[in-house]
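>>> Based on what follows, work out the 3D shape:
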Amino acid sequence: MANVASEGAAVRRTGAGRAEHVLATLMAAPASDDRLRRVLEQALVLAGASFAGVYAPGDDPAVLCLAESAGLPGSLYGLRDGYPTGGGAPVAEAHRTGRPVWLAPADVADRAEGRRTPAPDFSLAALPLAGPGGGALLAVAERPGGFDAGERATLELIARAVAVPEPGPADSREPAADAFSLAMDTGRVEVGDEILRLFGIGRDEFDGKVETLLGLTVPEDLPSLMSVVEPDHMSLDERELEFRVRRPSGGLRWLRLRGRLVPGGEGRPARLVGTVADATKLRSDVTDVARVQRLAADLATAGTVKDVGHAVVDALRKPLRADRIALAELENDRLVVTVLDPPEPEAWPELWRAEWRGEWPDAPVRAMPALAAALRDGRAHIWPAGSVLEPGLSGVGPGGLAVLPLPAGGRMAGACLIGWDRPHEFAPDERALLTACAALAGQALRRAHAFDAEHELVGMLQRTLLPHRLPRLPGAKAVARYLPATEGLEVGGDWYDVIPLADNHVAFVIGDVQGHNAGAATLMGQMRTALRAYAAEGHPPDVVVAHANRLLLDMETDLFATCVYVDIDMEQGTALCVRAGHPQPVLRHPDGSTETVQAEGGPPLGVLTRAEYPMTPLKLRPGTVLALTTDGLVESSGTDLDTGMDRLARDLAAADPAHLGRTADALLAGAHRGDDVALLLVRYDGMAVRPRRESWSVWRVPEAVRHARRFVRRTLRAWELPKDTADTALLVVSELVTNALVHTEGQVRLDLSLVGHRLRIAVTDSSPRGPLKPTSVGWEATGGRGVLLVEAVSHAWGTVPVSGGKQVWAELVTDGT
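I've put the predicted structure just below:
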């Protein structure tokens, strides 16, 4: 720990000396188009800056324009591409006065648009340039304390090393052989001889129009090439892309364009300048700027923490010829590693293997003091071969180790460790590359962590809203599967449900709410609950779906839903199907043939106020399999709905209905997974023992109860039930029918059913109010005794809502159980 601390102090003490040595080496090298950028990259490494740029007078001497930059985009800090020389911007002040400007975060806020704003979390420095054209060097550091004395000395050295030539008339500058200059207003382009050779055009054949060159571009590559000059993409940052051209001989050639926009002054148009080269020559020598740009593009689309890690590995390991890379999130005092490359435990130190937790290690920071010091310091630390490090780090890079803290929003999001087995020399370009990549990865890691947390929360919400298990069914077996989407990592609104109803009816529901977010998952739960509630009230299927449609409209949401509702009578083997904008059910008959049900259906839920949902009758023989699914299984960007339904029918015909779970898994094997998928399979077997049923409409006549008792006595005698059971049943019927006639109005129905040795007595009336069980009954009480009597003589009793009314039921167990 002490050695590491003293080493860091030595680096800080000699920072200016190192800068002088590195800059002298760069300036002594032959002049090149990227020398200015390479000089600016030293501000990222040696001065700890996150952005460095050179502003110089452009075609209009009254405007300072950004000539070159390195590090993060300046737009992240509110920097502009140009500033008037007479304005109050720091670069303009340094250019006019010839003195450096050092601004802490509070000072930066004071200068923001002339009014005080909340202090940002970065400092800023502007230093005048000594070149013939003047201008200023601008540097940004993401630290409240700003640049220390050593870093200021380093920036002054860099400012002296930067030389921006005095601009001359645009027409007097001849482009290099591989360079071009495009006038954005006229489309006239000046190109070097090498570019014309690459396009296969002679100098005397070229008319100076950019359309002539674009006409040789392969049409598929033209949109990306045109995006360079679109208003939304035009910036002073360097752009790079590859495209193909068709030469006169008919062959194709890959070219690589590197360019940036040069703003125009008053009376002068903006120009796109850059180079074009043969891609085959540059492919093995990709610049650091290109690597950072590609990493930024990859991180912009990285959705999860692992995606971020893989993008960093792809950007760094091969170009740096590293032997291993680890990306870890910082959680309290532990580094939770999310990506290891290579992933095998044997490739990593013993301490890491000892801390392995399942798939990835969970390394304690306290076991690695040098790593802890790097995280506190917030800068990239590099240890060459032979450095004395603790065991947790020395095994990562015995030939050289780089530790990159990943800053994000004023805190450390994690760290990236890069190790080499053989001695590795760290060039200045590599240090700049590592610093720039660390800043990008830190922000992306923070975004991805928030995305993962939200995705897990939404996923937990959806798993909670779906059924935990399916109920056991009389005369049928059902299995269900749900697969979340793998593209976009968002959670959708697919759901399924199995609802046991009265009289051995079972409702099977599958649906899909539009959208893939927490709102869709929440609405899915509401629709599932609503359909279950309407079904339990005893409404027919078309009324259940119509009620759900009106409910969704009343919720005033922009989302809609589709569903299929199938009510199966397990005793008779009949079903009623209602479809609301959803894919059709598929039937597999006992002989192995399949059929797509042609249910007429209605519109999706939540679309039309006066929607009708017709019912389609179905006949199920024992052994018939009913398949309900969402469109994620049968439709994708490359498969239309009809083709997907035909494939589902073929796969269902080839499956073994005896193993319903295996059948479901086989049907899901070819799912596209661009959308979430719900699948519900039902095999109708038929009931081995069908209930015996009889019903009686109780008329409101003076002797209604006596008529009901006579009906019950006659029925139970035909069913050959014991006399004591019949006597108890008569008592229960007397109480329930009397309560219905006295306390309700409208029709009263009495239903008897016998399943095995269980007799069920049910009295249905038109009042939704259930019978009240008295808490205590005194000698003077005249009501409430009937409910207590029914409870005392019944094995079970209760009440359920039925089509606007209620049904009070009681069960008796006959002798012989």
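
>>> use CA for all of it now, contacts and neighbours both
Noted.

>>> Name the residue closest to the centre of the protein, please.
Leu489 (3.6 Å; Cα atoms, centre = their mean).

>>> Can you tell me the SS state at that residue?
coil (DSSP: H, G, I helix; E, B strand; the rest coil).

>>> Please give me every residue in contact with it.
Gly303, His455 (Cα atoms under 8 Å, 6 or more residues apart in numbering).

>>> Next: Thr338.
Residues near Thr338 by Cα under 8 Å, 6+ apart: Val305, Lys306, Gly309, Ala326, Leu327, Ala328, Glu329, Trp360.

>>> Put together a markdown table for those, with secondary structure and neighbour count on each row.
Listed next are the contacts of Thr338 as a markdown table, based on DSSP: H, G, I helix; E, B strand; the rest coil; neighbours: other Cα atoms under 10 Å:
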| residue | secondary structure | neighbour count |
| --- | --- | --- |
| Val305 | helix | 22 |
| Lys306 | helix | 20 |
| Gly309 | helix | 26 |
| Ala326 | strand | 23 |
| Leu327 | strand | 28 |
| Ala328 | strand | 27 |
| Glu329 | strand | 23 |
| Trp360 | strand | 19 |
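
>>> Proceed likewise with the subsequent sequence, for comparison:
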Amino acid sequence: MCPNRPEGAASEPSPAAGARARVLTLALRQAAASVGGVGALLHGWDRRTGRLTLQAVDGVAAEAVRGWAELREEQDVPPACALRRGVLVQAAGDDLGTGASGVVALPLVGAEGPIGALSVLTGDSGGEPDDVQLSFLRAVAAWTAERLESAPGQPPRRAAGPGPEPEQVRTAKATHLTAALAEAVTVQDVVRAVADHVLSPFGADGLVVSVFENGRLTRVGEVGYPLEYLRRFEGPLTAGMPVTDVLRTHKPLFLESPAEIYERYPAVKDKILMGTSPKMAWAFLPLVASGRAIGVAVLSYNQPLPFDEDARTLLTTLSALVGQGLERARLYDVEHARAQELQSILLPQALPRLPTAVAAARYLPAGRGEQVGGDWFDVIPLSAGRVAMVIGDVMGHGIAEAATMGRLRTAVRTLADLDMAPDELLSHLNDLVSDLGEDFYATCLYAVYDPAGRRCSYSVAGHPPPVFVYPDGTVHSPVTSPDPPLGAATPPFAAHGLPLPDGSLVVLCTDGLIESAAQDAEQGLARLLRVLAGAGVGPARFTGTDQEKDVRGLEELCDTVVSELLPDRGQTTDDAALLIAHTRAMPAADIASFGLPDDPRAAGQAREFVRVQLGRWGLDELTTTTELLVSELVGNVVRHARGPMRMRLLRSRILTCEVYDGSLSTPRIRHATYTDEGGRGLQLVAAMSRRWGARYLSDSKCIWAEQDIPNVTSRVGAAS
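Purely as a prediction, here's the structure:
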């Protein structure tokens, strides 16, 4: 069977063409058999046009490989990559739709340079080819190249090998390298700059860049080498190796042929001759900065190469530039990694799952940019089942901003524990940011959801507004005039509020999510509203008592929002944060309120109210403790405050007892002595409750205390 002919081939081959076809048939079948492949292809290369043309196919229908009938040498496909890099290339996947599991491609190298590429489509039964199979495949490729050069009708030869470009061209491109290194930020930027501006001008086919630390070389980038080959050189440095001498002497080393490297470094012979690297010449360049060797760059060539004096001088000069650039990049990478670690530690490791709210969030570092930012978010449980949701953005990037973010998050948690209203909390936070200095500013949005009153109150300091998604799918973002950022504002901050139906979503984000070079904040916010409106968020998706279902739905929604608003994360220049909370109102049956007279009879009536209500809720085991709590709380109001007075009980996972009065005085625990007849009321409250505190309204205050409900899981299941 002859190999399939490409479309347009003559139907009656000449004797010479027939002989060539038989050679190709044998080559393709041997190539496929050597690695257990399902078929093989052969491309010829025309240096003048830079095109790879399909010459023969075996084991696969010609129609199936039409997409590879003609390739450009710069294409990112295995035959072109193998030709361009001069090494064996393995790629997984079935780009041609032939049913293959991958492709193994090798360059066909003649006496004067590359003449084509041989590719084998691998099956999925035998796994990846091993070293023995690949070695045999290389032998087949060498035999094929030799036969093609001696056969009539072979692809046009290169006039010359891929050697170095003229001196003036190399010097000009060296200038480009200097500019690229000046702009390089990360270690990978440095590696790309060297690959882009050194390989081609100096005719190199391979590059390895390694950094030297803790007595060993760590590879940070490579081009033109299979990874399995490079792994053979990993480990601690040993004597008798080229890189060891280069690091010790700080001098470059040029080895022009395998014979030279074997003669000078016998220890490297076994590693190079294991059939995985065709390299024939090397330039080992020390990367020196601040008088010490920080790494090595190795340029390699597929053909023996005499390095002229100009090339040696220019490569030595360039290695000094690369060393300086690599040192700067390493310092940046270290700082960047520390800042990212600091930021990840300061952000919440997990958001709380509360009876009245569950939430999901995303923090997205900038795809491009110099340092981490100061975006942050948090969810904080408050008294009476209320939930605080906060999101902020410290202006600027770097470790200082990440640390400031941590300070602000800690301050918000401390102030939230004092049950401050959103506008009052932002006023205190503004003082903190102002004390940091004139160059520190931050935006912030602080919101509190009240499940009993079914209302959300919030204040904004220079931040994007909140977005609310109601159970019927309606999306709403209130139009308000935000106050200036923290550090630039003059309190008081405006207080906002609106009713929030049961099952609503609260969506908070930073400007990095909605604002970019391609759109302003208003356009981004409008786009966010459209995404939320079209996400199918409704009662069927976020209702019920199963919090795992709620969280899964919120995680999916976060992913949808991010993918729609930031489709190309690699091109973003600002961090972004997103927080979505699903709120659940407290059922009316779990709220009980009772007015009390402003006289000593109030304590007795409060105890009676507790006995009756806890009996209705089936919480009789808490009656005695709760009676003692309300007696002390009401007695404290009668003695030290003023009416009107009322009491409220709230049941969720915990039992909350609240006593309201008309005084704004602050309750304080006294340290009573043995001889004092009073002053121990709040000490008893603190001892009998899991936590207690006070919060202040516009014209009154509330003293509250919480108790754990025994067997809360079984009770909730029975109630539902």
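
>>> which residues of the second structure does the helix ranked longest in the first structure align to?
The helix that spans the most residues within the first structure, counting by DSSP state H, is helix 428-465. Counting by TM-score structural alignment, helix 428-465 of the first structure falls onto residues 309-346 of the second structure.

>>> in that stretch, what counts as buried?
311-312, 315-316, 318-330, 332-333, 335-336, 339-340, 342-343, 346 (16 or more other Cα atoms under 10 Å).

>>> roughly how far is it from the heart of the chain?
Offset of stretch 309-346 of the second structure from its chain centre (Cα atoms, centre = their mean, to the nearest Å): 22 Å.

>>> so which strand or helix has the counterpart of Gly693 of the second structure in the first structure?
Aligned counterpart of Gly693 of the second structure in the first structure: Val800 (TM-score structural alignment). For Val800 of the first structure, the host element (DSSP states H and E) is strand 796-802.

>>> Show me the contact partners of that strand.
Contacts with strand 796-802 of the first structure, where a contact means Cα under 8 Å, 6+ apart, come from 536-539, 764, 768, 770, 790-791, 806-812.

>>> got a list of contacts for the helix or strand following that strand?
The C-terminal neighbour of strand 796-802 of the first structure among helices and strands, as given by DSSP H and E, is strand 805-813. Strand 805-813 of the first structure is contacted by residues 725, 729, 732, 736, 757-770, 790, 794-801 when judged by Cα under 8 Å, 6+ apart.

>>> List buried members of the residues you listed by neighbour count.
729, 732, 736, 758-768, 790, 794, 797, 799-801.

>>> ok, Thr218 of the second structure - contacts?
Each residue near Thr218 of the second structure by Cα under 8 Å, 6+ apart is listed here: Ser210, Val211, Phe212, Glu234.

>>> burial measure for the last one, as a count.
Other residues within reach of Glu234 of the second structure by the criterion other Cα atoms under 10 Å amount to 12.

>>> same check, this time on the third one
Applying other Cα under 10 Å, we find 16 other residues in the vicinity of Phe212 of the second structure.

>>> Repeat that for the one 10 residues further on.
Counted with other Cα under 10 Å, the burial measure for Glu222 of the second structure works out to 20 neighbours.

>>> Against Leu389 of the first structure, how distant is whatever residue of the first structure lines up with it?
Alignment note: Glu222 of the second structure maps to Leu340 in the first structure; criterion TM-score structural alignment. Distance, Leu340 of the first structure to Leu389 of the first structure, using Cα to Cα, to the nearest Å: 20 Å.

>>> same question, Val800 of the first structure
Distance of Val800 of the first structure to Leu389 of the first structure, given as Cα to Cα: 73 Å.

>>> Report the contact partners of the nearest residue to the match of Glu222 of the second structure once chain neighbours are set aside.
Using Cα to Cα, 6 or more residues apart in numbering and skipping the chain neighbours, the partner closest in space to Leu340 of the first structure is Ala326 (4.7 Å). By Cα under 8 Å, 6+ apart, Ala326 of the first structure lies in contact with Val337, Thr338, Val339, Leu340, Asp341, Cys416, Leu417, Ile418.

>>> isn't Tyr443 of the first structure right up against Arg411?
Heads up, residue 443 of the first structure is Gln, not Tyr. No - applying Cα atoms under 8 Å, one finds Gln443 of the first structure not in contact with Arg411, separated by 10.3 Å.

>>> tell me the contacts of Gly369 of the second structure?
Contact analysis of Gly369 of the second structure by Cα under 8 Å, 6+ apart lists Thr572, Thr573, Asp574.

>>> residues in contact with the first one?
Right, Thr572 of the second structure. Shown in contact with Thr572 of the second structure (Cα under 8 Å, 6+ apart): Ala366, Gly367, Arg368, Gly369, Ser516, Leu566.

>>> counterpart of it in the first structure?
When the first structure is aligned by TM-score structural alignment, Thr572 of the second structure is paired with Arg673.

>>> Can you tell me the SS state at that match?
coil.

>>> Using neighbour counts, pick out the buried residues of stretch 457-473 of the second structure.
Buried residues in stretch 457-473 of the second structure, defined by neighbour count with 16+ other Cα under 10 Å: 457-471, 473.

>>> actually stretch 419-430 of the first structure, not the one I wrote
Neighbour-count burial for stretch 419-430 of the first structure flags Gly419, Trp420, Asp421, His424, Pro428, Glu430 (criterion: 16+ other Cα under 10 Å).

>>> would TSV of those residues with distance to Arg717 of the first structure be doable?
Listed next are these as TSV, based on distance: Cα to Cα, whole Å:
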residue	distance to Arg717 of the first structure
Gly419	89
Trp420	92
Asp421	93
His424	98
Pro428	101
Glu430	96
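
>>> And the furthest pair within those?
Asp421 and Pro428 (20.2 Å; Cα to Cα).

>>> Run through the neighbouring helices and strands of whichever helix or strand Gly414 of the first structure is part of.
Using DSSP H and E, Gly414 of the first structure maps to strand 411-420. Judged by 3 or more Cα pairs under 8 Å, 6 or more residues apart in numbering; DSSP states H and E, strand 411-420 of the first structure is in contact with strand 324-331, strand 400-408, helix 428-465.

>>> what's the distance between Phe199 of the first structure and Val308 of the first structure?
According to Cα to Cα, Phe199 of the first structure and Val308 of the first structure sit 38 Å apart.

>>> If you count surrounding residues, which of those two has more?
Counting neighbours by other Cα under 10 Å for Phe199 of the first structure and for Val308 shows that Val308 has the greater number, 29 against 21.

>>> So Ile499 of the first structure, which state does it fall into?
strand.

>>> Now which residue in the second structure aligns to it?
Using TM-score structural alignment, Ile499 of the first structure lines up with Ile380 in the second structure.

>>> Neighbours of that match, how many?
Neighbours around Ile380 of the second structure, by other Cα under 10 Å: 17.
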